[in-house]
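Chemist: compute the structure for the input listed below.
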Amino acid sequence: MNTEIRLAIPHDAAAISQVIIQSLRQSNAQDYPPDVIAQVEKSFSTESILTLMNQRQVFVATVDHQIVATASLDRDVVRSVFVAPDHQGFGLGRTLMTTLQSIAHDANIKVLRVPSSITAEGFYLKLGFRKTRDEFHGAERTIIMDLRLSPD
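Modeler: I've put the predicted structure just below:
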């Protein structure tokens, strides 16, 4: 199994969209009602991914040259970490997060933040993030978490 972490390119947008929507429908749907999943999906169309690629550093994880995971860094905020359901549990999310943490550290970012889904809260806790508060957008609960990268 040949795995690679790399910066996303525009040609990747459709595959990134597919990974995110698949993950939302199979993994996140266990923690959120269908109307919330449908609403979140709208933010991850191919066109939306292309727009996000101009605003953030978007990374992909590939297995045998197929995109199976993604994560992005928006200054000091980790966003859109998704692993295709059939590739979850093999360390791809952790590897993507290590990449983002390294880039943030090199950019002299002291605290990395993440708006976590209910589904991903345990994942971020295992990586050392701590919960700071909950935010609600209608029925959608987001857990705001942070990780100190370097002492003050």
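
Chemist: C-alpha from now on. contacts and neighbour counts both.
Modeler: Noted.

Chemist: nearest spatial neighbour of residue 19, chain-adjacent residues omitted?
Modeler: residue 84 (5.2 Å; C-alpha to C-alpha, 6 or more residues apart in numbering).

Chemist: ok, that neighbour - contacts?
Modeler: 19-20, 22-23, 68-69 (C-alpha atoms under 8 Å, 6 or more residues apart in numbering).

Chemist: what about the most centrally placed residue in the chain, which helix or strand?
Modeler: Centroid-nearest residue in the chain: residue 81, 1.1 Å away (criterion: C-alpha atoms, centre = their mean). Residue 81 belongs to strand 77-83 when assigned by DSSP states H and E.

Chemist: next SSE downstream of the strand or helix carrying residue 13?
Modeler: Following DSSP H and E, one finds residue 13 within helix 13-26. Downstream of helix 13-26, the first helix or strand assigned by DSSP H and E is helix 34-41.

Chemist: I'd like the next helix or strand past that following helix.
Modeler: helix 46-53.

Chemist: got the angle for that following helix vs helix 13-26?
Modeler: Per axes from the mean of the first three to the mean of the last three C-alpha atoms, to 10 degrees, the angle that helix 46-53 makes with helix 13-26 is 110 degrees.

Chemist: which residues touch helix 46-53?
Modeler: So helix 46-53 is contacted by 8-10, 13-14, 16-17, 58 (C-alpha under 8 Å, 6+ apart).

Chemist: the same query, at a cut-off of 7 Å, please.
Modeler: 10, 13-14, 17 (C-alpha atoms under 7 Å, 6 or more residues apart in numbering).

Chemist: picking up where we left off before, mind listing what's buried in the helix holding residue 13?
Modeler: Neighbour counts over helix 13-26 (16 or more other C-alpha atoms under 10 Å) mark 13-25 as buried.

Chemist: following up with a second sequence; could you model it the same way so I can compare the two?
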Amino acid sequence: MFIRKINEGDLEEVAHIIQRNFDEVMIQKHAREIVEKFRDRNKIEDLRQQMTWKDIYVVEIEGEIVATGALANFGDTATPKYSVSNFHVKPEHHKNGIGKALFNYLFHEAKNMNIDFLHVPSSRTGYDFYEKMGFIKDEAQRDEADEIIWMTMKIRA
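Modeler: Reported below is the predicted structural model:
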């Protein structure tokens, strides 16, 4: 397993992994209109633009991209809000430790950046995973309109 930063040549495969997760996984616990809204925000051109402000990574196994995840500051320089973003594993690779390995990589990157808190806008299908990774539900951040559960993890004491 090899984790590296995304490059332009990865965009099509990464978009496909994300779309598959919306179509095959997220649809199980979310309204169709919510899934479509997220699909529309995660096309190749959107990912290309996100590369300018997110640290996006991919996981490769034997040359095949099997997962993606990013660290993104959804705040500003005065009040940063670093979050895990676009975190997806190919559905056939779920429950094989790939998500955990990628999350641990992102966690160490965040720690190296001296980030105090890490957030995640979790889908209903991702909630249990993020809880196992150490996130707790953040009652102060509510986003029911998008069927998202904000979760937070303290990184530094």
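
Chemist: care to give me the TM-score?
Modeler: Once superposed, chain against chain, the TM-score is 0.93 (TM-score structural alignment, normalised by the length of the first structure); 147 aligned residues with a C-alpha RMSD of 1.0 Å.

Chemist: which residues of the second structure does the helix or strand following the strand holding residue 81 of the first structure align to?
Modeler: Once strand 77-83 of the first structure ends, the next helix or strand along the chain (criterion: DSSP H and E) is helix 92-106. Mapping helix 92-106 of the first structure onto the second structure (TM-score structural alignment) gives residues 98-112.

Chemist: try stretch 142-149 of the first structure
Modeler: The counterpart of stretch 142-149 of the first structure in the second structure, using TM-score structural alignment, spans residues 148-155.

Chemist: in the matching stretch, what counts as buried?
Modeler: For stretch 148-155 of the second structure, by 16+ other C-alpha under 10 Å, it's 148-153.

Chemist: the host helix or strand of residue 137 of the second structure - contacts with which helices or strands?
Modeler: Here residue 137 of the second structure sits within strand 136-143, counting by DSSP H and E. Other elements packing on strand 136-143 of the second structure under the criterion 3 or more C-alpha pairs under 7 Å, 6 or more residues apart in numbering; DSSP states H and E are strand 148-154.

Chemist: what mean distance separates the strand it packs on from the matching residues in the first structure?
Modeler: For strand 148-154 of the second structure, the mean deviation from the first structure after alignment is 0.6 Å (mean C-alpha distance after the TM-score superposition for the first structure).

Chemist: what angle separates that strand from strand 82-89?
Modeler: Using the same axes, to 10 degrees: strand 148-154 of the second structure against strand 82-89 is 120 degrees.

Chemist: so what does the longest strand along the second structure touch, helix or strand wise?
Modeler: Longest strand in the second structure by number of residues (criterion: DSSP state E): strand 64-73. Secondary-structure packing of strand 64-73 of the second structure (3+ C-alpha pairs under 7 Å, 6+ apart): strand 54-61, strand 82-89.

Chemist: for it, buried residues please.
Modeler: Quick answer for strand 64-73 of the second structure (16+ other C-alpha under 10 Å): 65-73.

Chemist: need those in TSV with distance to residue 122 of the second structure, can you?
Modeler: Listed next are the buried residues of strand 64-73 of the second structure as TSV, based on distance: C-alpha to C-alpha, whole Å:
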residue	distance to residue 122 of the second structure
65	22
66	20
67	16
68	15
69	13
70	13
71	14
72	14
73	16
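
Chemist: that older thread, and the helix holding residue 13 of the first structure, which stretch of the second structure?
Modeler: Counting by TM-score structural alignment, helix 13-26 of the first structure pairs with residues 11-24 of the second structure.

Chemist: picking that back up, among the buried residues of stretch 148-155 of the second structure, which two are most distant?
Modeler: 148 and 153 (16.3 Å; C-alpha to C-alpha).

Chemist: I'd like to know how far the closest residue to residue 74 of the first structure other than its chain neighbours sits from residue 87 of the first structure.
Modeler: Leaving aside its chain neighbours, residue 74 of the first structure sits nearest to residue 56 (4.8 Å; criterion: C-alpha to C-alpha, 6+ apart). In this view, residue 56 of the first structure and residue 87 of the first structure are 24 Å apart by C-alpha to C-alpha, to the nearest Å.

Chemist: who has more neighbours out of those two?
Modeler: Using other C-alpha atoms under 10 Å, the more surrounded residue of residue 56 of the first structure and residue 87 is residue 56, with 16 against 13.

Chemist: that one maps to what in the second structure?
Modeler: So, by TM-score structural alignment, residue 56 of the first structure is matched to residue 54.
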